[in-house]
Structure formats: structure tokens, C-alpha cells
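missing the sequence, but the structure's below:
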């Protein structure tokens, strides 16, 4: 049995807290959830296993623990590696470090798997990860992965600098503060992106559908981790937000459910939007609290095709069998998808929002397996929905598709140039989207700075007591972004939340 305490709390929760921390600023009266500011929770949307795996399941031969242990390098393979090290040390132009050569060899083996979720961390980096778990963290608030040499955003965290700047899933980070990120390993990219609180991270971002890269400027932040929050409406609809599945999430959910039930809970609305995943065991325990005993939660399929099914062991109490609504979006990944799928197929939940990310594999970090303090994280099996569907690369489709208004997808306005009349480009179309979001729509949104766009800017500047120029300088850009962010936090502007609440009220009205 893999136990987190035996892994110094690094192995299981390792990626979603690595390099990052979280800051929850509660708005909307109770204060909103979510300035999760992770410097870069490298591939955080992986699901991590805390479960019993027979040795042969993890062995290189797939036969038995004993036989797997015999799968050492043959003499000719050892000789090849020795000759490579010797040749480099004898003939390479510059001095070499043997430890770095060995780390490079292991890293090369893991990279040859062509799996963005399998990584090698040498001793120094593994120790930094462990140290990072001991306190608060600083960062930009985005989960990343590296694929084919490109640094890709998996999900910006709600309320984070990354979200404020408009980073979106599948954005490709080209450079940070002028330094290229192309071709770097995940740890190398993260090292460049992380930094002290208050420092600036200037990102160049390639986004599908846009001809030119975006220039975004973020300010790193420092925060602490919290994952669950609940509210209750007067008509008995409970709203439960789960931001990540950590080792404490299940206990937090149990506590919040108990409080909601004590207040007369009739329908539960779970929000896992922009939840990048986390513990496999945690999501199984959460689902167990909401499904009837014996109902399937998730299937695990190993390399030999054998499957194991996790079912609700304890099951929801009789008084906990209330209708379920799940809010999800394209930033809902991995463990969040497990919960949505389990509640849909085994609990009759209604799914609302957008198709999810589509992450269907499980990783296990191996700490100390190489005889030192280095770490290898490997994808060891895939997970399937209760009916056996593998959603990897596809995601889970909602029962009720709901897109957010266009301005929810806006990104940060430029600070190095002024947007003004008769200019064109994607920055102008982004401005027009923001103007609509703050209540001053222009006559168009095609990226041409028209006379009406100028007048819309002037009206906004007048309302904000800014110099009325009709041009968007740094101060106007900052104020526009502040007003847009404040507007996005208001529930009346959240189309997905509104749709979910309408469905919850409908279920409440029809409930016995």
C-alpha cells in the first residue's frame, strides 16, 4: 500500500502543489474561491494513485516482482553506456559532470516514453519539491505540461494571475521575460516561470485561431491551499465548490455536506470548473459520500488489460440521496472528470457547462527507487468511466452545454502600446470584448478601432474619472481589466452557474 506519509508527502500530492501555492480570496459576499496561485503545478491535472498495486503491475516485464527485478541491463547494454560516458569525458570540449550525465541518461529514458505525464526529477529538484510542500508558494496559477518540446497550459486556476491575464487551456507558452521556453524540460520551464511574489512574468503566448502571439504580463503571488467551499440558498440548494482533490479534500467535503444537510439540503450543485485533478483516492472517497453503496465509481485498466473497479464502499446515507447537478468546463481534468462521470453514470447527476479536458491516465511517483533521492513519476494505468469509456483526449460532454459570454475569454491588454482610433488587430478585438463585458459595448468586435469604439472608451473613461482621450493607455487598460474581473465574479454574469441553478431549482420543484 503506497502511503503518503511514507513518501514525505511528496509523492502523492507532488504535482499539484509543486512550485505553487494557493491563495483563496473569497468574493461574492462570502469571498470567492480561488486565487490558487501555483507557480506552475507541473502537469497538475494528472491523477495520482494512492492504492494497492501488485509488484508485477509496476514491473518492467509485467510478469512478477521477482522476474521484473531481474530485468537489469545486459552486459552489452552496460558496456554501451560506459563507453558513452567515457567517450564524452575524454573527448568533449568542455569539462563534464558525471552526475549530470547520469541524470541526463535517466531523463532521456523517461522522455523516450513520449508521455508528457512521466518525468524524472534528480535529487536537487526532488528536494525542492519536498521543501515546497512545507509552506506557502508563489507563482502565476497555471498547470502546465510539455509536449513535443512545447510548454502547454492545461488549466489556469480560478482567481489566479494566470486567469486574470486571460490564459486558457491549450495555450502554448513561447517565452518568459524574453527567454524562450521551446525545447525545455518541464522542470527547466518551471524554473524560469517561477519567482518571488510581486515580480513580473511577461509571457508570449501562442493561441489556436490567432495569427500572432499574445503578449501577457502577470504578477506572481503567494498563497495557501484550500480546496472546498460551500454555500446554501434559501430554497435548499447547496453549492459546493471543489478546486482540487488533495489528501484533505474528502474530509473537507464530508464536513461541508454535514453542514449543508443540517440546513435542509434538497439539491446539491457541485462545481468542478477549472479543477485540474489530484488524488485518485481522494475523488473515490468524495464520490463514495454521494453514491449508493456498491455503485461503481471508476475503473482502472492495467498494461495487461486487467481491470479493477472502485465502488462506493460506505455509500451515501438514505437522507443523502438528493438530486445532483455538476458544473464543469474545459479546465475540469482528471480526478474532476472521474467525479463528474461517476456522479452522472452511477448517481444520475445532470452535467452542465463545457466538455471537459480529457485526461484519462494515472501516475505514480517512485521516490528512492533509483537508490538515491531522485524521483521518477510514471503513467502506470488508465482510468475509465463506470461503463468502461476511456475519455482520454475526448473529455466528458455536458448534458446541457452552456458557453460563457465572449468576455470570459478575454486576455490582458497591452501596456507597451496604446490602442486608438483606426488601428486594427487582435488586441483591438480583445478590447472590444472587454468593453462589452464592462457595459460599454462598441459597434463591432472584428478588431477595427472604429469611431464608436473610441466613444465607448471615452464613456468608460468618463465613468472612471480617467482622462477622456478615447485611447487605451496603461491606466485605462488596468481599470478595464479590474472592472472586467469584478464583473466576471458576479453570479448574474456567470451563464454556466445561472443554468446550473435553474436546473437545480427545477429538480427541487419536482423532488418529493
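Sure thing, it's come through. Owing to the predicted nature of the structure, the values given are computational and were not obtained by experimental measurement. Numbering: from 1, shown residues only.

going forward, measure contacts between C-alpha atoms and count neighbours the same way
OK.

how close does the residue nearest to residue 88 when sequence neighbours are not counted get to residue 102?
For residue 88, ignoring the flanking residues on the chain, the nearest one in space by C-alpha to C-alpha, 6 or more residues apart in numbering is residue 96 at 7.8 Å. Residue 96 sits 11 Å away from residue 102, going by C-alpha to C-alpha, to the nearest Å.

What strand or helix carries the residue nearest to residue 88?
Assigned by DSSP states H and E, residue 96 falls within no helix or strand.

Could you report the neighbour count for it?
Using other C-alpha atoms under 10 Å, residue 96 has 13 other residues around it.

Give me the secondary structure label for residue 135.
Using DSSP: H, G, I helix; E, B strand; the rest coil, the structure places residue 135 in coil.

That one: how many residues sit nearby?
Residue 135: 11 surrounding residues under other C-alpha under 10 Å.

quick one: it from residue 223, how far?
For residue 135, the distance to residue 223 - C-alpha to C-alpha - is 9 Å.

now swap in residue 310 and tell me
Separation of residue 310 from residue 223 (C-alpha to C-alpha): 34 Å.

what about those two, which has more around it?
A direct count of neighbours by other C-alpha under 10 Å for residue 310 and residue 223 places residue 223 higher, at 21 against 17.

ok, the more buried one touching residue 138?
Yes - at 6.8 Å, residue 223 and residue 138 qualify as touching, with contact defined as C-alpha atoms under 8 Å.

wait, doesn't the residue nearest to residue 88 sit right on residue 89?
Yes - the pair residue 96 and residue 89 qualifies as a contact (C-alpha under 8 Å) at a distance of 6.3 Å.

The most centrally placed residue in the chain in helix, strand or coil?
Nearest residue to the geometric centre of the chain (C-alpha atoms, centre = their mean): residue 276, 3.1 Å. Secondary structure, three-state DSSP: residue 276 is coil.

And it, how far from residue 47?
For residue 276, the distance to residue 47 (C-alpha to C-alpha) stands at 9 Å.

anything in contact with each of those two?
With contacts defined as C-alpha atoms under 8 Å, 6 or more residues apart in numbering, the residues adjacent to both residue 276 and residue 47 are 334, 335.

gap between the longest strand that the chain contains and the chain center?
Using DSSP state E to define each element, the chain has its longest strand at strand 375-384. Relative to its chain's centre, strand 375-384 lies at 17 Å (C-alpha atoms, centre = their mean, to the nearest Å).

got a list of contacts for the helix or strand where residue 298 lies?
If you go by DSSP H and E, residue 298 is part of strand 296-301. Residues from elsewhere that reach strand 296-301 (C-alpha under 8 Å, 6+ apart): 284, 287-288, 307-312, 338-339, 342-343, 346, 381-386, 388.

try this one next to it:
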């Protein structure tokens, strides 16, 4: 299984560190030692720890710690997965799991929010890309592995977890209490903004994403399609094959993404193929700093083929490929095996995808918000007459109301709608 996950499971603690006395006869130039000599050293250290360490530690824990330390020294995304952790990773891309719906990464020993998943407790609580998680249930996260943090944050549905959060624009941390819930598996949402212009939102790339996208596009086509806004903001990534098939839905031919690794079998080129259901109407793709990995593959492919206009903010910049390798005992290994490149041969690693038009997201003006909150209404007056029909036959919000509200709150979406209405059709671009 090949994953592009901006979060999943980074390690941040060395199993063995310096500061101890040297054991005679074990010092040598690393470059001159063979595998046997290195393993002999490891065996000696393991024996010394088991015999003399102040506490009795199970050998399994020592071995797992050593493996984690080895992988931690490689990069932020390579990691050892215990049996439980391996199962959790599989559930996060295919089955139901419970938590708060957040993708995290490790940066300089700190746990950083890559993106909250839409319609989850984290999203509803206002957590945003770039927020720093300082503590989980009072336990400091400094140098905590991302997998340990994931294990602490996940839990049974209905239980509570407390996070200490430092928002990007804040001077002091905030304590946020969230109730764990089922993380929604639906990854595609769509809405018609104006006659013929559709907003298609991808929240992540799971096993069902392309199928859900195709269904959404079929429904949109029944209503008439003049243009599409593909929203990849705060989409932290997911499965490689889904990034390729989503891109292929909008491309007739050409390279989608190429992968280059040290081993020959780790290098591959993925190409688009013409299909009856290919969509060719004008497109705008929305991205931001929470758009990572698989999202960047799609944005990079559509940009390099001049298939879509990219609007928003620079993406996260995760351009590495991890293979998840099952081990014989049910555990797993997530190992970085390659880097990926856009059709033009550009690596996105640590750089991201720059939008064609940079449009920072703007929150509604605070003074307007405060004004709306402080306005006196009839219900605020003393001895006001109660509404005898309140709660009875209340008119539900219409689709038009939902669209109006979405556009009012989202300047990037408003701009994308303006652009897509003015773009020529694909045949005119080419």
C-alpha cells in the first residue's frame, strides 16, 4: 500500500542517545564496519541495558525503541508501526474509526496541525493548519512522536480529550476540549453555486474518493455543467492511486506524476488515459497551506497541463512517497522510498505548489462580526411577547441560503467563482 499522508505517524524520539561512558573495545569507524560488526554492537548494548539498567524493561520494548530510533533519524515520515498502530493506519484509509478528525506532523520537535478534516470535532472547534499542539490531556507534546499523539488523541466515541493549542496568530495557548466522534468516511461534497457552476470539495483521498467524485460529477452533469471549482483546501492527502485517478478524471492524456527512488522498482510514471467520462469544462482549483501530498499531486498535474487555474495560497510541500510494508508479526514499516515530480519535472518537496493567483483567506471583518453580535433584537427586550409558533414548521435553510452563506464567508471561493465564469473552455485553452 502506498500512501501520501501529511500526518500519519512520524517518530520523534531517539531510542539511544549520547552522554554515557564508552564501553572498551566497541569504538570503530562506522564506515569500516560490516553489518555483522554493527549488529554485534547492538547485541552488546542490548545485553548491557537488560543487565544493568535501573528498571526492568521488556526486550520487545527495547527492540521496538531501537527500530523507531533508527527510522526517526531518516526523515519525519519514516516510522515503525506496532500491531495496533498498523491497524489504526489501515482503518484511517478504509474503515470507520473514532477521534477528533485531525492530521498532524512533527516539525522541530513540535506537533503541528496540517489540517482538520471537514465536519469533525477538530474542524468544528476551529483548529486550523499551522496550530501547534502543546499538550494532550495535560501531557506535554515536546518531542512526543506523532504516533503517540495519535494514540492519545483517538479514543472511544463520546469520550473527551483536552488539547492545549497555540494558534498561529495567538500569543498565549488555548485549552480546547473536544468530544471524540466517528470520523466521516465521505470524502467528496458538491454544491451548485450558480446555474451550471459547481463547487466540488475533496476532504481527503481515501479508497472511495474517485468513485464519490464520479458520482458527484454525474449529478452535476444532469443539472448542466459550465464550470467546476475543485476545492482541495485543508485536504491532507491520502492514497496515491486515488490522486492519480482523480487527476485522470480531468485529463485526457499525458503524465500525471512521476516517482523516482533509489531502487528501480520504486521509480514509475503515471499517465492519464482518455475515458468516456472525462470532464472538460473550465476549472479552478483552490489550495492552501493545508493542501498536502495527494492534493499537491492533483494541483500540480492540472496546473502543468494548463487544465485548471490554481487559486489560493502555497501548499504544504510534502513531496515524498512512503510504502507501508507489513511485517510477519502484524506490525508494519512506513518507509520513504521515493520523491514525486509534477509533469514538468518539478519536485514539490519542502516547496509546495504556488498558485497562479495568490489570494489569502480573509476572515469576516471583526468589527462587522462584533456589530452583528451586539445588535439588539426584539427577543432581547424586557417583557417581549413570545413567539407562539417558535419551533413549529420552521422553514429549513434552502440551497440558495446555504450557497449565499458560503460565498459570504469565503473570499477565496467568491474569487474562484468569478474566475471560472470567465475561463474559456478547454478546447480554447489548448
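Sure thing, it's come through. The shown structure was predicted, so the numbers you read here are calculated from the model rather than taken from an experiment.

quick one: TM-score?
Remark: TM-score between the superposed chains equals 0.80 [TM-score structural alignment, normalised by the length of structure 2]; 386 aligned residues with a C-alpha RMSD of 3.2 Å.

contacting residues for residue 391 of structure 1?
Residues near residue 391 of structure 1 by C-alpha under 8 Å, 6+ apart: 358, 359, 360, 384, 385.

and it, what pairs with it in structure 2?
Mapped onto structure 2 by TM-score structural alignment, residue 391 of structure 1 lines up with residue 348.

Roughly how far does its match sit from residue 311 of structure 2?
For residue 348 of structure 2, the distance to residue 311 of structure 2 (C-alpha to C-alpha) stands at 17 Å.

cool, and residue 372 of structure 2?
For residue 372 of structure 2, the distance to residue 311 of structure 2 (C-alpha to C-alpha) stands at 30 Å.

cool, residue 200 of structure 2 as well?
Going from residue 200 of structure 2 to residue 311 of structure 2 by C-alpha to C-alpha gives 15 Å.

swap in residue 68 of structure 2?
39 Å.

Which of those two has more residues huddled nearby?
Legend: neighbour count by other C-alpha under 10 Å for residue 68 of structure 2 and residue 311, higher for residue 311 (26 against 23).

which ones are touching residue 349 of structure 1?
With C-alpha under 8 Å, 6+ apart, residue 349 of structure 1 has these contacts: 323, 324, 325, 326, 343.

Which one (most neighbours) among those?
residue 326 (27 neighbours).

Tell me which residue of structure 2 lines up with that one.
Under the alignment defined by TM-score structural alignment, residue 326 of structure 1 is paired with residue 285 of structure 2.

Its match falls within a strand, correct?
Yes - under three-state DSSP, residue 285 of structure 2 falls within a strand.

my read: it touches residue 299, true?
Yes - using C-alpha under 8 Å, residue 285 of structure 2 is in contact with residue 299, at 6.9 Å.

Quick check: neighbours shared by those two?
Residues touching both residue 285 of structure 2 and residue 299 (C-alpha under 8 Å, 6+ apart): residue 310.

what's the matching residue for residue 177 of structure 2 over in structure 1?
Under the alignment (TM-score structural alignment), residue 177 of structure 2 pairs with residue 217 of structure 1.

Turn the contacts of residue 391 of structure 1 into CSV, including distance to residue 455 of structure 1.
Converted to CSV, the contacts of residue 391 of structure 1 look like this (distance: C-alpha to C-alpha, whole Å):
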residue, distance to residue 455 of structure 1
358, 43
359, 45
360, 49
384, 53
385, 52
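
how about a markdown table for these, with neighbour count and distance to residue 155 of structure 1 added?
Converted to a markdown table, the contacts of residue 391 of structure 1 look like this (neighbours: other C-alpha atoms under 10 Å; distance: C-alpha to C-alpha, whole Å):
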| residue | neighbour count | distance to residue 155 of structure 1 |
| --- | --- | --- |
| 358 | 20 | 12 |
| 359 | 27 | 12 |
| 360 | 26 | 16 |
| 384 | 23 | 21 |
| 385 | 25 | 22 |
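
Closest one of these to residue 401 of structure 1?
Residue 401 of structure 1 lies nearest to residue 358 out of the contacts of residue 391 of structure 1, by C-alpha to C-alpha, at 16.3 Å.

Give the aligned equivalent of that closest one in structure 2.
Per TM-score structural alignment, residue 358 of structure 1 is aligned with residue 317.

need the contact list for that match.
For residue 317 of structure 2, the contacting residues are 292, 293, 296, 348, 349, 350, 351, 352, 353, by C-alpha under 8 Å, 6+ apart.

Generate a ChimeraX selection restricted to the buried subset of those residues.
Here is the ChimeraX command that picks out the buried ones among the contacts of residue 317 of structure 2, judged by 16 or more other C-alpha atoms under 10 Å:
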select :292,293,296,348,349,352,353
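
What's the match for residue 377 of structure 1 in structure 2?
Counting by TM-score structural alignment, residue 377 of structure 1 corresponds to residue 334 in structure 2.

Tell me the spacing between the residue lying closest to residue 252 of structure 2 once chain neighbours are set aside and residue 57 of structure 2.
Using C-alpha to C-alpha, 6+ apart and skipping the chain neighbours, the partner closest in space to residue 252 of structure 2 is residue 274 (4.3 Å). From residue 274 of structure 2 across to residue 57 of structure 2, the span is 58 Å (C-alpha to C-alpha).

same thing with residue 407 of structure 2?
As judged by C-alpha to C-alpha, residue 407 of structure 2 and residue 57 of structure 2 stand 57 Å apart.

For the stretch 401-512 of structure 1, which segments count as strands?
Assigned by DSSP state E, counting those that start in this stretch, the strands in the stretch 401-512 of structure 1 number zero.

tell me the helices in it, going along the chain?
426-437, 451-463, 474-488, 495-510 (DSSP state H, counting those that start in this stretch).

Give me the mean deviation of the last one from structure 2.
To tie it back to what came earlier, the one meant is helix 495-510 of structure 1. Aligned to structure 2 and superposed, helix 495-510 of structure 1 gives a mean residue distance of 2.7 Å (mean C-alpha distance after the TM-score superposition for structure 1).
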